[in-house]
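**Student:** give me coordinates for this.
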Amino acid sequence: MRRRRQWTSSKGTFNPDDEQRVKHTKIGVWDLYEEITPELKNVPGGAKLEQLNEMKQSIPYIWRMLQDLSGLKSCWLALALYVACTVVLSLLPAVALWYSGQMLRIVESAVETRTVDTTVLTRVAVGRMTVAVVKRLLNHVKSRTMTLLDQRIKAHYSGHIFEAYARLDLPTFEDPIVRRQLEAAEGGRSSVAWDTVQMLANTFSHVIQLVSQVSVLLSVLRGQRDGTLIALLSFISPVFQWMRFQQFVSHGVWAATCRNNSYMRLQGLKRMVTSPIHRKEIVAGNLFQRLLNEFYVAQEAVGDDGGDFHELRRKYYLRDRLTSLSLLSDPLKEIPQIVFALRAVQYPASIPITLASLNLIQSTVSSFSHSLLQFFDQFGSVAVHLDSIRKLYEIKNIRLKVQDGRETYPENEQDLRSGISVEFRRVSFKYPGSDAYALNDVSFKIERGQLCVIVGVNGSGKSTILKLLIRLYDPTEGKILIDGRDIKALKLKDLRHAVAVLFQDYSHFPLSIKENIGLGDPYAPYDDERIERAAEAGGAYDFVKKLPDGFDEYLDRPVSDYYSSLPEGTTSLFGRSVDHSRVRRMGNMSVAESSQLSGGQMQRLAVSRTFMRSVADDSGVGLLLFDEPSASLDPQAEYDLFERLRALRGNKTMIFSSHRFGSLTRYADVILYMRDSVMDEIGTHESLLKKGGGYANVYNLQARAFLS
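**Tutor:** Predicted coordinates for the structure are as follows:
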C-alpha cells in the first residue's frame, strides 16, 4: 500500500541555514535540507518515543472512526468481510508452509525407505492446490470489497470535509497552514479514513502472518540438523539490505528548493507555450523563434541535472553506492549455501534431506523476511496515518479568525425598511501578511437611507471598506458601528442577512445560471419567477433567454467530457464544441467546459444575484453594497444599471465604490473620496467641485477625456 505523504504540524521552526541542525544535499538542480537533530536528541530511541506519543494521542480518533464506520449500514457488512478475508489470507502462508513441511517429510521418507505413501502425497498435493485456489478467491473477494469500501467511506467523509471547508471565514481560509491541513485531511484518490483502515488491516495481517509462519517454521525444522542455524543465517542478508536502504531515507522534517535560473526558465517556457492563456501574445508578438532559441539555451545550460525533484531524489537514493553495507550484503547471501556445503561434506549421507531443508528454509525466509521488513517499515506509516485521522476530525474545529457576535440584529425587522446607518471611527486595516495599510485612520458616517459613493483610483481602499462592512475581515484598529452598535457584537448570520453585496472580484459558481442567481438568497428555495425578475433587474434576462439551455445553462461545466483522439472533422460532441488542442489529443484527458459569455454579461449575472433578495416582497435587506458594479459595462449598460438600482433602492442604504466619476455621484447624498488608503474628502458632488480638491481634479480630468 502506498504511503501517504506526511503533513507535519510540529512546533518550532525549520531553518535551512542552521548548519548544526540541518543537513544540505545537492540533488541535480535541487537543494535538499533535512533536519538531523530529533526533538529527543539525548534520549536513546527518542524519535521513536516521540512517534509513540503522537500515536497515543491519536488513538481516540481511531476509535471514533471505527465506531462511525461500524455504524454505517452500507459499510459494516463489507468491512467485516474485508477483515475476515485479510485474516484468512494472512494465515494462508503458514498453511502453505506446513504443506511444504509435509512434502519435506515425504521426501525424507522416500530417501530412507525408497517408497512413497501415495495417499499422503495426494492429500498434500491437493492441500497445496486448495490453498492456491482459496488464496485467489479470497483476493478476488477482498479486491471487490475494497473497491466498495473505498467508495462508501469516501462518500461518508466527503460531507464531513465539505462542512469543514464551507464554515471557514475568509482570513481563516486564506491561511496557508489551514489550507494544508484541509488538503491533508481530504486525501487523494482515496480517503484518509480508508487508507488508515487498510493500514490497520495490513499491520494486523503482518503480525498474524509473522507469528503463524514462525510457529510453523519451527515445527517443520524441529529435528532437522542445522535447520534453525541455516534459517537464522538466511535472515542476515535481507536485514542488511533493509538497513542499507533505511540510512538514505528521511522520515523527519525536510524542505527542497531550486535556485537554478536556467531550470526555472526552462519550466517557465514550457508552461508558457502549453497554456492557452499566453497563446494570443505568442502568436501576435511573433515569439515562436525567440522562445525556441531560449528553450534550447536553457536546456543546454541545465544539462543532466534537470528533472522533477521526487524523481531525482528517488534516483539519488537508489543509485549504486559502494559502502560497507553494500559490500557485505551480497556475500552474506552465500553463507547458507556455504554452511550447507560444509555440513554436507561432514555428513554426506544426509545431503538430499539437507538440500530439501535448505530449499524450504530459503523460500520461507524470503517470504518471511519480506513481511517482517514491511512490518518494521510501516511503523512510521502507522504514526502518519493515525495523525491524519486526528486531523480529519479536527478540521471541523478549526478556530475561525472572525469571531461571531452574540447580539441579535436587528431588534425590529421593520427598521431595515428605512435602511441601515454605518459609521467608521478611526478605522485602520492591513491585509494578512502585508505591512502596508489598506485603510489608515478612516472615519465617516452614513445615515439611514442615504446613497453613498466611494470614489478613488484603484488600490485606494474603496473595496476594503465594503469587505469590512460585511465582516470578511475585522479592522486592525478602530471601530465600525451599524445602527450605533459595534459590528463585532452582532451575530454574523444576522448581519450578513441584512446586507446584499456585489464585490469587484465577484465569482460565478460552477452551477447553472438559475442556481447562480438563486443563491443570491440562500434562505429561500429556487423560485423561477423571482430568479427571472432578478435577472431582469440586473439586465441579464434577454441574453440568458437566448442561450441554448436558457437559465439551465452552465457557466463552467463542473463535469468535463472525456474523449480520445477524434477525427479533425469532428467539431461538436454531446452538443458541445470539441477541443482539438494538444492536451485533448493525449487521450483520456479533459478540459472544463467554460461559458463564452462576455465580461459585461458575466457582470450582469453577478448583479442579478445581488438583486435576488432585493426583489423579494420582504427581503430583510437594509444595506446594499456594490463594488465597481459597472467595471465591465459599456456607457449605455452602465446608465441602465444605475437607473434600475435607483428604482429598486427604495429607502435602503446604498453604498457604491467606483473609479468612474459622474454617472452616479451627481445623485449621491454623500461622497467619500479615497486616496492612498486615507479618507481625503467627504461631501456632496456640488460641494466637492466647489472645494476644488482632489475629487474635482479627477472629475474634470475624466470629463475632459470623455468630451475630447
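**Student:** CA only for contacts and neighbour counts going forward, please
**Tutor:** OK.
**Student:** any idea how many residues pack against residue 706?
**Tutor:** With neighbours defined by other Cα atoms under 10 Å, the count for residue 706 comes to 8.
**Student:** now it: which helix or strand?
**Tutor:** If you go by DSSP states H and E, residue 706 is part of helix 694-707.
**Student:** now do that helix: everything it contacts.
**Tutor:** The set of residues external to helix 694-707 that reach it, using Cα atoms under 8 Å, 6 or more residues apart in numbering, is 660, 661, 662, 673, 680, 681, 688, 689, 690.
**Student:** tell me how far the second one lies from residue 457.
**Tutor:** By that I understand residue 661. Separation of residue 661 from residue 457 (Cα to Cα, to the nearest Å) stands at 11 Å.
**Student:** of the two, who's got more company?
**Tutor:** Neighbour count, other Cα under 10 Å: between residue 661 and residue 457, residue 661 has more, with 21 against 15.
**Student:** so what's the more buried one up against?
**Tutor:** Here residue 661 is in contact with 455, 698, 699, 702 (criterion: Cα under 8 Å, 6+ apart).
**Student:** please provide the structure for the following sequence as well, for comparison with the first:
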Amino acid sequence: MFSLPPSLLSTIFDTPQCSDYSDDPPGHTTTSKHSSLFDIWSSSRVIAAEHGDLLLTPGGQRPMTTRNISLAIHVSERCIPHIFSLLWSLHPLRVMLMLSLDIFRGLLPACRGYSQAMIINELQAVISSGGFSFARLCRLIATDVLRMAVESLIDSLANRNADIVQSSARFIMEYRQMEQRLRMDVPTLENPHIRDLFQESELFVRSFSGMSSFGLLSPLDLFRVLALISELASHAVMLWSLTSSGTHVWLLLFSVISTIFPLLLSPWTRNRDLGEDTHDVKEAHATAKQNRMRGLAHSDIHRPEIVLFGLGPWILQSWAKARRLTLGLEQNRLGEDEWPYGSLFSQLNLTGAIDALQNIPILIALQASSNSLGSFSLYRSSVQSFFFTGRQLAQTLRMGFQGIFLMGAFCTAMEVQPQLQPESPTATIKYRNTTRKGMKIELRNVSYTYPGNHTPALKDVSLVLEAGETLAIVGYNGSGKSTLAKILLRLVDYHAGRILINDLDLCHHDPTDFHTHVTAVLQGFSKFDSSFKENVGVGYVPEAGSDDAVEKAVELAGAEHILYSLPNGVETMLDSGVAGQSSSSSSAPSSPNLRGEFGPIQGCLRHQRYGLSGGEWQRIAISRAFMRANRPEVDLIVLDEPTSSLDPHAQNHVFDTVEEISRSPTTGKRIKTVVFITHRLSTARRADKIAMMEHGAMTEFGTHQELLAKGGSYASLYQASV
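**Tutor:** Presented below is the predicted three-dimensional model:
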C-alpha cells in the first residue's frame, strides 16, 4: 500500500466541507521545510514573485533559479524515498539487477575504446616493421568480437529486465492515478488548481512510458545517471593512464579547455532566466491571450455571438498581436533586460574552429616516436566521449530537475481528499434509517455559489420533507432547481446553512455510503458508447451483467419497445453521438465510434453502432435509475426533468411507476422519499409538497391547494400552464 509520512498528511488542502471555499490562485509562498507539499508545488509555478498571480501552465518548465532549486530539494526530501520504496516493492531483485547492469554498462565504452586501440597498435606495428603477426592480430580481433558479443548479450538482458520493471512501474503508477482520480468529487475537480495538480501528476505517470515518448524523465530513467557517472569515471581513468608525462598533461588540459570553451560562452548567448525576466512575464500573458483567442475562433458554441456581434476582426487582431510577441516579432532591438553581447557571439560558428584546435594535441604528441597511434586514438576518443557523456549527464539532470516537480504533483495528488468527504474519520457517520419510511430531509438556510461566480445559485433555502413524502420543485429556468437537486444528492457542496438527513448532519455522511441509498435521473445524464445492457446496468453495478435485472428496469421505465427494436437486443452497441457524430432519430446504424466513456469496446469492430433519439436516451436514463430504485436500501429517488423529452402517456407511466416503487407492495405505505423537478405543473400536483424557486430562493412552499390559495408566483405559473 503506497503511503506517505504523517508530515505529508498536513499538505492536503484544509478545504472546509459545507462552507465557503476559494478558488483564487495561490500566490508567491515563502517555503520552508515545514511548508506543505502543495504550497511548495504551487510556489514553483509562480513565474515571478512580483507577478504572483501569473502561473506556469501545467507541465511548464521551471527555471533553474536558486529559489526553485531550494524548492526541488524540499520536494525530493519528501517524495523520493517513498516513490523509490514503491518501485522497489514491485521487483526488488530486478531493480537491483537493473541498477547493477546500468553501472556495468557505463564501463563498456572505455573497454570498447581500449580493445579497438589494441587492434590499431597491431596494425601500426605491421606497417612500421614490415613484419606481420597474423596469429596475434586474429587473437585481438577475436577478443574484440567476443567483447561485442558479451556487450550485446548484456544489453539484451538489461533491456529485457528494464522493460519488465518499467511496465510494472507504469501499471502501478497509472493504477494509483486512476484510483485517486475516481475518488474525487465534483467540487474538488471544479477547483482549477486541483485540475492543474492532477494534470502534472498525469505527466509524471506518463513519464513511465519512456523518456523518448514525451520528453519526460521518470525516476527509473534516473538510473541512467549512474550509468553516465560510471562512464565518465571510466573515461577519466583511461585519460589519466594516458597522461604519464607532463607534456601529456598539458595536452590533456588543452583538449579539456577547448572542449568546454563553448559552454563558457553560453551565458553570453542567452537571455536571463524566465523567473527573473519581465519580458517573459509579458510573453506568458501573451501566450494565455493567444490561446484564448484561438479557442474563440475554433469554438462552435460561441459562433453565434461571434457572428452576431461582429467579433471576428477583434479576435483576429488580438490573436495576431499576442502571437507576434510569442514568436519574438515584437521584441525591442536592444531591450534593457537583454545581454548586449548575445547577438555578437551568436553569429560566430565556433564548432569547426574548436574541432580543429582539438587536433593540435594529437599532432604534437605523435612527434614522439615512443607513442603509438592506438594510444592517441584512444586518447582522442576518450576526451570526446568524456565531454559527450558530460553533456548527456547535464541534460539528464536538467530533465530530472523538471521531473522533481511533477513527482511532487503526483505525491500531493495522491493525498488529496475529496471535498465532500468528512474532515475527520471519527466524525464520519454511516447512513441510518430505523423507521424504513423513506428519508427525512431538512434544509436550514442553505446557500451555494458556483466557483468563479459572485451571484449565489441558492440563497437561504429552508424546508422540511418528512420521510416518505414527495416533493416537486418548480420554477423558471435558472432558478436553482437542478442545483438544489445536486446538493441533495451530495454531488456538490453547500457553502452556508445545514442539511439534516434523518436528523443527522449531511456533512458527516460518507458520500460513497450515502450514494448507495439514493437513485436519480439527472438532467444532464450520461450517454455511453457501449452496449444497451451496460448503459442501463451501470445504475446498479452488482447486477449490471444480469439480463433479467436489466430487462426488469427497462420494463419499469416503459422502454421495452426500444429494446425490441435493436438487432442484438441488450448486447446492441449504442452510439452516444459524441466525438462529432450526431445521434439519429431512429434506431438506424451509424458509423463505428471506438471512443467513449468506457474506452475501446470489445467486439465493436463486429457490430454496427445504433443511434437513439433524445427521448429514447432519456428512457435509458430512467431505466438506469430504476435498476436500484426498488431495492430496500434506497430511501430517496431524485428525478431532474426525467420526462422532458417524453410524450404525456410516457410521462404518466414513469410517474405511476415511481409512485408504485415508493410504496410497500404489502402494506401500501410510503417507504421512499421522492424529489422531482418539473416544468409541467400538472405533474407537480402529484406531489405532497411543492417548492417554488425564483432567482435561487424558495419563495413558496406548501401543497398544491395551499399555493393556489395564496395566489402568488406558483398560482400565476399554474394558471398560465393550463
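**Student:** TM-score of the superposition?
**Tutor:** Superposed pair, TM-score by TM-score structural alignment, normalised by the length of structure 1: 0.75. Supporting alignment: 628 aligned residues with a Cα RMSD of 4.6 Å.
**Student:** circling back: any buried residues in the helix holding residue 706 of structure 1, and which?
**Tutor:** The neighbour-count criterion (16 or more other Cα atoms under 10 Å) identifies 694, 695, 696, 698, 699 as the buried residues of helix 694-707 of structure 1.
**Student:** please pull up the equivalent of residue 598 of structure 1 in structure 2.
**Tutor:** Matched to structure 2 by TM-score structural alignment, residue 598 of structure 1 sits across from residue 613.
**Student:** what about residue 526 of structure 2, neighbour count?
**Tutor:** 15.
**Student:** alignment lookup: it to structure 1.
**Tutor:** Under TM-score structural alignment, residue 526 of structure 2 pairs with residue 507 in structure 1.
**Student:** okay, now the closest residue to that match other than its chain neighbours: neighbour count?
**Tutor:** Spatially, and ignoring its direct neighbours in sequence, residue 507 of structure 1 is nearest to residue 606 (7.6 Å; Cα to Cα, 6 or more residues apart in numbering). As a burial measure, residue 606 of structure 1 scores 25 neighbours (other Cα under 10 Å).
**Student:** check the one 5 residues further on too.
**Tutor:** Using other Cα under 10 Å, residue 611 of structure 1 is surrounded by 29 other residues.
**Student:** how about the nearest residue to residue 427 of structure 1, chain neighbours excluded?
**Tutor:** Nearest residue to residue 427 of structure 1 in three dimensions, chain neighbours excluded: residue 478, at 4.2 Å (Cα to Cα, 6+ apart).
**Student:** pull up the aligned stretch in structure 2 for the helix or strand containing the one you found.
**Tutor:** For residue 478 of structure 1, the enclosing helix or strand under DSSP H and E is strand 477-482. On the basis of TM-score structural alignment, strand 477-482 of structure 1 is assigned to residues 496-501 in structure 2.
**Student:** what does the matching stretch contact?
**Tutor:** 18-20, 439-448, 460, 505-507.
**Student:** mind doing that once more with 10 Å?
**Tutor:** Residues outside stretch 496-501 of structure 2 that contact it (Cα atoms under 10 Å, 6 or more residues apart in numbering) are 17-20, 431-433, 439-449, 458-465, 467, 487-488, 504-509, 514.
**Student:** so which of those residues are in helices?
**Tutor:** 487, 488, 514 (DSSP state H).
**Student:** so which bits of stretch 275-289 of structure 2 are buried?
**Tutor:** Within stretch 275-289 of structure 2, judged by 16+ other Cα under 10 Å, the buried ones are 275, 276, 278, 279, 280, 281, 283, 284, 286, 287, 289.
**Student:** just want the most central residue of structure 1.
**Tutor:** The centroid of structure 1 falls nearest to residue 183 when counting by Cα atoms, centre = their mean (3.2 Å).
**Student:** what does that one align to in structure 2?
**Tutor:** With TM-score structural alignment as the criterion, residue 183 of structure 1 matches residue 199.
**Student:** in which helix or strand does its match reside?
**Tutor:** helix 192-206.
**Student:** looks like the residue nearest to the centre of structure 1 contacts residue 164 (just checking).
**Tutor:** No: between residue 183 of structure 1 and residue 164 there is no contact under Cα atoms under 10 Å: 11.2 Å.
**Student:** find residues that contact each of these two.
**Tutor:** Common contact partners of residue 183 of structure 1 and residue 164 (Cα under 10 Å, 6+ apart): residue 392.
**Student:** in a markdown table, list the contacts of helix 694-707 of structure 1 along with distance to residue 322 of structure 1 and secondary structure.
**Tutor:** Shown next, in a markdown table, are the contacts of helix 694-707 of structure 1 (distance: Cα to Cα, whole Å; DSSP: H, G, I helix; E, B strand; the rest coil):
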| residue | distance to residue 322 of structure 1 | secondary structure |
| --- | --- | --- |
| 660 | 72 | coil |
| 661 | 75 | coil |
| 662 | 79 | coil |
| 673 | 73 | strand |
| 680 | 73 | strand |
| 681 | 76 | strand |
| 688 | 82 | helix |
| 689 | 83 | helix |
| 690 | 86 | helix |
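**Student:** out of those, who's nearest residue 394 of structure 1?
**Tutor:** Among those, residue 673 lies closest to residue 394 of structure 1 (Cα to Cα), at 45.2 Å.
**Student:** dump the residue contacts of the equivalent of residue 436 of structure 1 over in structure 2.
**Tutor:** Matched by TM-score structural alignment, residue 436 of structure 1 corresponds to residue 455 in structure 2. Residues in contact with residue 455 of structure 2 (Cα under 10 Å, 6+ apart) are 448, 449, 695, 696.
**Student:** are any of the ones in helices among the contacts of stretch 496-501 of structure 2 buried, and if so which?
**Tutor:** Neighbour counting over those (16+ other Cα under 10 Å) leaves 488, 514 as the buried ones.
**Student:** can I get the ones in helices among the contacts of stretch 496-501 of structure 2 in a markdown table including distance to residue 418 of structure 2?
**Tutor:** Formatted as a markdown table, those follow (distance: Cα to Cα, whole Å):
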| residue | distance to residue 418 of structure 2 |
| --- | --- |
| 487 | 15 |
| 488 | 17 |
| 514 | 14 |
